[in-house]
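In: Sharing a model that was predicted from the sequence below.
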Amino acid sequence: MRLTIFWQRMADHFGAAYADSFARDYVMSDLGGRTVQEALDAGWSAKEVWRVVCSVMDVPSDKR
């Protein structure tokens, strides 16, 4: 998954303004105690991070 697609999906689910805040502030144990942005910066693939976000935040299957 390209980062552009990842950020589009984040904006679709959380809203454009909140997606960035969520990515920088919400720490998830499934990402090793990292935020979305920290996980991406640490080398996690966008696809891996999106799967975790979907699981933790109960993103509907039609948006996955």
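Out: Great, that's in hand.
In: Every contact and neighbour count from this point should use C-alpha atoms.
Out: Noted.
In: Run through the helices of the protein in chain order.
Out: With DSSP state H applied, the chain shows helices at 3-14, 16-25, 36-41, 46-56, listed in chain order.
In: And the closest residue to Met1 other than its chain neighbours, how close does it get to Thr4?
Out: Counting by Cα to Cα, 6 or more residues apart in numbering, Lys47 is the residue found nearest to Met1 once chain neighbours are left out, at 5.3 Å. Lys47 sits 11 Å away from Thr4, taking Cα to Cα, to the nearest Å as the criterion.
In: next, the one to line up against it:
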Amino acid sequence: MRRSEFQRAVAGEFGTRAAALVADLSLPSLGGRTSAEAMDAGVPPREVWFALCEEMDVPESHRHGVGRLEPRR
């Protein structure tokens, strides 16, 4: 997962709350860092996405394959 895919996945799942969650929600599984802090520290976006999903109780069915753009035709 790329950072851009992370951003699309968060926006798709959380809508208008996305930016606030990325900036403000501390994630215990990432040492209490926010999503933004974790990625700035080099944590892969995929790991951050799964930590955010776990903390926010996102269903498994919404976690995989999100954030990708449709292939060009």
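Out: Arrived safely. This structure is a prediction, so every number in the text was calculated from the model and none was measured.
In: which residues does the aligned partner of the residue nearest to Met1 of the first structure in the second structure contact?
Out: The pairwise alignment with the second structure assigns Lys47 of the first structure to Arg46, based on TM-score structural alignment. Residues counted as contacts of Arg46 of the second structure (Cα atoms under 8 Å, 6 or more residues apart in numbering) are Met1, Arg2, Phe6.
In: quick one: which of these is nearest to Pro28 of the second structure?
Out: Of all the contacts of Arg46 of the second structure, Phe6 has the smallest distance to Pro28 of the second structure: 18.8 Å, by Cα to Cα.
In: What's that closest one aligned with over in the first structure?
Out: Taking TM-score structural alignment, the alignment pairs Phe6 of the second structure with Phe6 from the first structure.
In: thought its match was touching Ala46?
Out: Yes: because the distance of 6.2 Å satisfies Cα atoms under 8 Å, Phe6 of the first structure is recorded as touching Ala46.
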